[in-house]
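Novice: Using only what follows, build the 3D model:
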Amino acid sequence: MKKRKYLLNSAGKFHHFEIGKELYKKNQLSKIISGYPWFKLKKEGIPKRFVVAHGLTRVLREPIAKLKSFKQIDHFLNINAHKQIDKITSKIIDKDYEIDVLIAQSKCGLESGKNIKSKGKFYVCDRLSTHIDFQNNILQEEYKSLNLEYTPIKKWYLDREREEYEEADMILVPSNFNKSTFGDKLNDKVKVIEFGVNNKIFFRNENIKKSNTYFDILFLASKSVRKGLHYLIEAFKKFKHPNKRLHVVGSKTSDNHFYEKKLQQENIITYGHVNHLKLNDLINTCHAYVLPSIEEGFAYTILEVAAAGCPVIVTENTGAGDFVRRSNCGFVVPIRSINSIVDKLTLLADNKILLKELSLNAQNYSKENNWEKYLKKLESLINEKLMIN
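Specialist: So this is what the prediction gives:
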């Protein structure tokens, strides 16, 4: 049986380069198109001849992306970037007749998806999160509850994604929570594959000892309302421990003004960008990872911290609920529940045997989530879909 050839596109890097590496190893990669410049992609392990780097817009957006006064220009550039990636992808489809499957990140695949389907091939819309309408509604609700101004998702993005969902042969999402937001109409089309993790980068380093004096908590995500950082800060205040520390690692967002004063507390340590090597070391020093997201796809960081043996406390809306329950590597709490976070932190701080058990479970189970298995499951789902059709 002939191996399928895949064409991938992505507005950035995300998990697509991990899939691309597996496809390249198996001689199944046609090309991967990215909205990043080559200098940000050359360490990803895929030879340049297989990568189309369309990063000019990304470079132009970088200095203005977080500035409110330039928001309209940033939106214009972002929309244009998605259109260009879609256009480039479509041109490659016209040139390479051996391509069997297009995996296009949502917003980047409308025209190229139609094009590959017109040639009798398969179009996968890769949605990294919940249905875009669900995302828009729950974030609007959250900002309103905090008396913060919310910038709704632009009509272009909403219309674009809705049309892609209808057009796609398959909609790929990383969690059952994501799938549940798509409703009955699209249910048969939406398929779930959990992300993998690179165990060579994130692992338990036995040379690094966790503190016996301090109880170290980690937050690893952008400092945003969407990630629920404000709930963790409030939980940290209520958490009764004589030597507690909260490590907040992540980039600033347009919500920075909301978090600036909240983060200026005793025993809250903030970081900017941390490279993978130092990040793995930091994870290894922490006793618990908390991610109280309001809305998410499947927070990749949960797999990374689990691989390094750090128990997790996450909301169902992180998309990782199934993984956490199946692996028994931590706790799943309701969104917006400060007391639930406090209760679980207290339980871990008071029970070293439980802490160690969850840590070992996290390390062992994360080894099962790798990118080779991801690709095998993807091939299997495509086979099933083609047989049904």
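
Novice: From here on, just use CA atoms for contacts and neighbour counts.
Specialist: Fine.

Novice: For the helix ranked longest in the chain, name the packing helices and strands.
Specialist: Secondary structure of the chain per DSSP state H: the longest helix is helix 71-95. The contact analysis (3 or more C-alpha pairs under 8 Å, 6 or more residues apart in numbering; DSSP states H and E) places helix 71-95 against strand 5-10, strand 29-34, helix 56-61, helix 110-118.

Novice: looking at the ones you listed, which is closest to residue 387?
Specialist: helix 110-118 (16.3 Å; C-alpha to C-alpha).

Novice: Before we compare anything, build this one as well:
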Amino acid sequence: MKITLTCNTGLGTGGQGVCLANAAVGLSKLADLTVYCSGVEKPQTHFPVNPLGYSRWSKRLLATPVLRRRHDLAVLLSDLRFDHQVSKQLQSQPCDLIMGVAGQTNLSFKTAKAKGAKTWLYCLNNYLPFMQQQIQQEMKSLNDPTVATMNPMMLHRFSGECQQADLIVVLSEVAKQSFVKAGFASEKVAVLTPFVDTNRFRPIPKTDSVFRVLYVGTIEPRKGITYLVDAFLKANIPESELLIVGGTSTRALRIFMEKTLNKHSQIKQEFWDFSSADPTEIFGKSSVLVLPSVEDGFGLVALEAMACGLPVIVTSQCGAADVVDNGVNGFVVPPRDSQTMADKLVYLAENTAKCLEMGKSARNVAEAQTQARYQDNLSKIFKHQGLLN
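Specialist: Presented below is the predicted three-dimensional model:
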């Protein structure tokens, strides 16, 4: 069987790229796999990887001062180019199954289906219209009309992909339920939980007494950073620090971060490239990771933090809630509820032994999310779809 996996990102780069790499390794063990991704460098793999470059129009738009705030248009142009390139390749390549990331594969699906191939939509977020609703709600609270959102054409393309898809593959039960609530049949949506490298992400002894709250990720509207800052200030924990690792995606959030950092010395911002840096340097000096997302298909950083022995606080609209046993290895809180988030921070700060115990439980859960378990789940999906005996 010939399988094509497509994603408009670099293999192993960022959360999306890591999920792509997970899928690539799993699929390559079941069939003859070819991967199409963005970029120009070919990673060393035992299966063919074809980087298709970048969209020069997208780059030009982002480099133009008047237009650079149209991030939605830049993403759309990039995805359209990528989809066109993959479709062109598929016209001359054999393909029995294509698994393509949502928003990036509408034309490729049409080409593959014309050749008789099965089509699997790989959705790394919740149901995209639900995601759009959450972003629009944040637009109002941030009072920023330039906030990053999804272009209407992207949503239209996504609708077409869903109609063409024989199966929709998501990262969490949380994400699956967002599709089911939108009217999709439960059997059309399969959950494939990501795994984490527990050798690279591992616990190390914390060397100071600061109760350090950690956030890792792009500071974008759907990630809920404003609620975390509010929760941290409400908690008012002695000898504490909020460490935010990542850059901002919008003007309003950049201004918010500048004002926050200037006003509160115990809130800090750092920038790390975890593709090359040792992640334990950040996770190892932290007490808890908080992922306050108002929408997140999974939030792989939560599982990475758990592998490093940290309890985590995530929202009920974050897919990582699937691996959080409330009160055992972390807490699941309602989205946009900064007071509940603050209460959990205070509890962990005042109960050091319990915090450490929860961190050990978190590590155990991360160790259970192995590549072998991922492979077994993927094989079960193939069997259920009649693609494997």
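
Novice: rewinding a little: average offset between the longest helix of the first structure and the second structure?
Specialist: Aligned to the second structure and superposed, helix 71-95 of the first structure gives a mean residue distance of 3.6 Å (mean C-alpha distance after the TM-score superposition for the first structure).

Novice: Could you point out the helix or strand that follows that helix?
Specialist: strand 99-105 (DSSP states H and E).

Novice: Assign a three-state SS to the nearest residue to residue 338 of the second structure once chain neighbours are set aside, would you?
Specialist: In space, and not counting its chain neighbours, residue 338 of the second structure is closest to residue 231: 4.6 Å by C-alpha to C-alpha, 6 or more residues apart in numbering. Judged by DSSP: H, G, I helix; E, B strand; the rest coil, the three-state class of residue 231 of the second structure is helix.

Novice: Would you mind confirming that residue 231 of the second structure is in contact with residue 342?
Specialist: Yes: contact criterion C-alpha atoms under 8 Å: residue 231 of the second structure and residue 342 qualify, at 4.5 Å.

Novice: What's the match for the residue nearest to residue 338 of the second structure in the first structure?
Specialist: Mapped onto the first structure by TM-score structural alignment, residue 231 of the second structure lines up with residue 235.

Novice: Columns mean neighbour count on top of the helices and strands packed on helix 71-95 of the first structure, output as TSV?
Specialist: Formatted as TSV, these follow (neighbours: other C-alpha atoms under 10 Å):
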stretch	mean neighbour count
strand 5-10	24
strand 29-34	25
helix 56-61	16
helix 110-118	20
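
Novice: Distance to residue 138 of the first structure added to these, as a markdown table?
Specialist: Below are those laid out as a markdown table (distance: least, C-alpha to C-alpha, whole Å):
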| stretch | distance to residue 138 of the first structure |
| --- | --- |
| strand 5-10 | 25 |
| strand 29-34 | 29 |
| helix 56-61 | 27 |
| helix 110-118 | 25 |
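
Novice: Of all the ones you listed, which one comes closest to residue 283 of the first structure?
Specialist: Taking these one by one with C-alpha to C-alpha, strand 5-10 is closest: 28.0 Å.

Novice: For that closest one, give me the average deviation versus the second structure.
Specialist: Counting by mean C-alpha distance after the TM-score superposition for the first structure, strand 5-10 of the first structure comes out at 1.4 Å.

Novice: Helix or strand for residue 213 of the first structure, just tell me which one.
Specialist: Short version, using DSSP H and E: residue 213 of the first structure is in no helix or strand.

Novice: list the contacts for the closest residue to it other than its chain neighbours?
Specialist: Excluding its sequence neighbours, the residue lying closest to residue 213 of the first structure (C-alpha to C-alpha, 6+ apart) is residue 243, at 6.7 Å. Residues counted as contacts of residue 243 of the first structure (C-alpha atoms under 8 Å, 6 or more residues apart in numbering) are 213-215.

Novice: between the residues you listed, which is closest to residue 25 of the first structure?
Specialist: residue 215 (42.3 Å).

Novice: Verify the stated contact: the closest one with residue 240.
Specialist: No: the pair residue 215 of the first structure and residue 240 fails to qualify as a contact (C-alpha under 8 Å) at a distance of 10.8 Å.

Novice: ok, the two, which is more surrounded?
Specialist: residue 215 (20 against 13; other C-alpha atoms under 10 Å).

Novice: aligned partner of that one in the second structure?
Specialist: Checking TM-score structural alignment: residue 215 of the first structure goes with residue 211.

Novice: how near is that match to residue 113 of the second structure?
Specialist: 54 Å (C-alpha to C-alpha, to the nearest Å).

Novice: now residue 25 of the second structure
Specialist: Taken as C-alpha to C-alpha, the span from residue 25 of the second structure to residue 113 of the second structure is 24 Å.
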